[in-house]
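*Asks:* need a structure here:
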Amino acid sequence: MTRLTSGLQREILRLGRDIVLNSLVASPMIPPQIRWRALRTLGLPVERAFVQARCFFGGRDVHIGRGTFVNYDCFFDAAATISIGRNVRIGMRCVVVTGTHSIGSSEQRAGDELAQPVRIGDGAWIGANVTILPGVVIGPGAVVAAGAVVTGAVAADELVAGVPARAVRSLNP
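*Replies:* This is a model prediction of the structure:
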């Protein structure tokens, strides 16, 4: 009985968080210049940043540094920590995934749940429609071209593009 009650309580809390965080705060009715304050009030470690409407936060462990710009419709699952540095630019409809599964048997290939943090370094630029997968570290000053799927580390001051993302060239610091 206790396990059922605690599971139900977790679901009610998650639902409440989603209603407030991903409906009210994510609403276009909240000006983006103050959305960071609302996120911070709800427990997300967000510095003074510009977060556009309709972004989804799957949890509170999303760190956003000062001067960062997050465009419309971004998705942060937050099964593990997501750390976004200072002065980062994130294009519209980006997806940052920290949760995944191990490969199970043929009866159910999505096995045990796993989570790995994602880190985006200061000054990085993430183009529109980029997908960043669990465990990725994007170095400071890196650029990820629009539409890329980032599956591995991106060095500082490096431009990557493609599916999967591959190094295109080094950039001047």
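*Asks:* every contact and neighbour count from this point should use C-alpha atoms.
*Replies:* OK.
*Asks:* roughly how far apart are the residue nearest the centre of the chain and Gln9?
*Replies:* Among the residues of the chain, the one closest to the centroid is Phe76, at 3.2 Å (CA atoms, centre = their mean). In this view, Phe76 and Gln9 are 23 Å apart by CA to CA, to the nearest Å.
*Asks:* please apply the same query to Thr2.
*Replies:* Distance, Thr2 to Gln9, by CA to CA: 10 Å.
*Asks:* more crowded one of these two?
*Replies:* More neighbours surround Gln9 than the other of Thr2 and Gln9, with 12 against 7 (other CA atoms under 10 Å).
*Asks:* tell me the SS of that one?
*Replies:* Put simply, Gln9 is helix when judged by DSSP: H, G, I helix; E, B strand; the rest coil.
*Asks:* to compare against the first, here's another:
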Amino acid sequence: MRRKLLTVCTMFWEDFLGMVPDLVLNTIAASSFTPRIIRWLIYNAYGIKAEAISIYPGCYIKTKKLRVGGGAFINRGCFFDNVSEVVLEENCSVGMEVMFCTSTHHVGSEEKRASPQTIGLPIKVGKGTWIGTRAVILPGVTIGSGCIIAAGSVVTKDCKENGLYAGAPAKRVKDLPITNGADARSKELSSVHLKRGSLSIAENNVGNSAISLSNSSES
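*Replies:* Model (predicted):
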């Protein structure tokens, strides 16, 4: 009797210890009542490397093997089965209820096709990629930078950069335009400088006009 009681207590304690991370990550941090900055602090304190603060409520995160780059956005209800590492690079946008599944199994015999041993294969999403609502990203997939994954797609293989992928399984359906971000930023800054220069010239003209009027009134 004592041995059975000890076994039950041990099982309870192990289950309790397993519940603590889930309670912190997927109940407290994932709550709609938790401010984004508090959610971000909890994730990082637990060991998740999240540079981005824009992680919305309702996300399920299985382990701390998650890296989120700066400027990334994760919408509500996303599911991270991160037995192996999931990496979202800078400026990624993830729609609602996207699933990242890193765990799988070897194919077993007809008696049990999913073998007991779990295999973890990492997922990586490149810079600037946009993943649509309810897409599913399967184990071992790498998605290149600048891609769009259409809503509801099932990504089973690697995706080359700057492409639109759609379907189940997802296939490349379109090449996306490539613009040089640095050139675009340079043009934007040049436009601002030109506007400031025009404003400065306008101010000088107003000042000169004011001086001219003042001189005229004195004469």
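*Asks:* can you give me the TM-score here?
*Replies:* Here the superposed chains carry a TM-score of 0.92, computed using TM-score structural alignment, normalised by the length of the first structure; 171 aligned residues with a CA RMSD of 1.8 Å.
*Asks:* isn't Leu114 of the first structure up against Val97?
*Replies:* No: counting by CA atoms under 8 Å, Leu114 of the first structure stays clear of Val97, with 11.2 Å between them.
*Asks:* the more surrounded of these two?
*Replies:* Val97 (23 against 13).
*Asks:* got the contact list for Ile74 of the second structure?
*Replies:* Taking CA atoms under 8 Å, 6 or more residues apart in numbering, we find Ile74 of the second structure in contact with 54-56, 93-96.
*Asks:* shared with the first structure, which of the residues you listed?
*Replies:* Contacts from the contacts of Ile74 of the second structure that recur in the first structure, judged by both residues aligned by TM-score structural alignment, their matches' CA atoms under 8 Å, are 54-56, 93-96.
*Asks:* any idea which of those is closest to Ser153 of the second structure?
*Replies:* Nearest to Ser153 of the second structure among these: Gly95, at 12.0 Å, using CA to CA.
*Asks:* ok, whatever residue of the first structure lines up with the closest one to Asn71 of the first structure distance?
*Replies:* Under the alignment (TM-score structural alignment), Gly95 of the second structure pairs with Gly91 of the first structure. Distance, Gly91 of the first structure to Asn71 of the first structure, by CA to CA: 5 Å.
*Asks:* likewise for Gly147 of the first structure?
*Replies:* Gly147 of the first structure is 15 Å from Asn71 of the first structure, by CA to CA.
*Asks:* where is the longest helix in the second structure?
*Replies:* helix 181-218 (DSSP state H).
*Asks:* just the buried residues of that helix, please?
*Replies:* Neighbour-count burial for helix 181-218 of the second structure flags no residue at all (criterion: 16 or more other CA atoms under 10 Å).
*Asks:* where is the longest strand in the second structure?
*Replies:* strand 114-120 (DSSP state E).
*Asks:* can you tell me what sits against it?
*Replies:* With contacts defined as CA under 8 Å, 6+ apart, strand 114-120 of the second structure is touched by 83-84, 102-108, 139.
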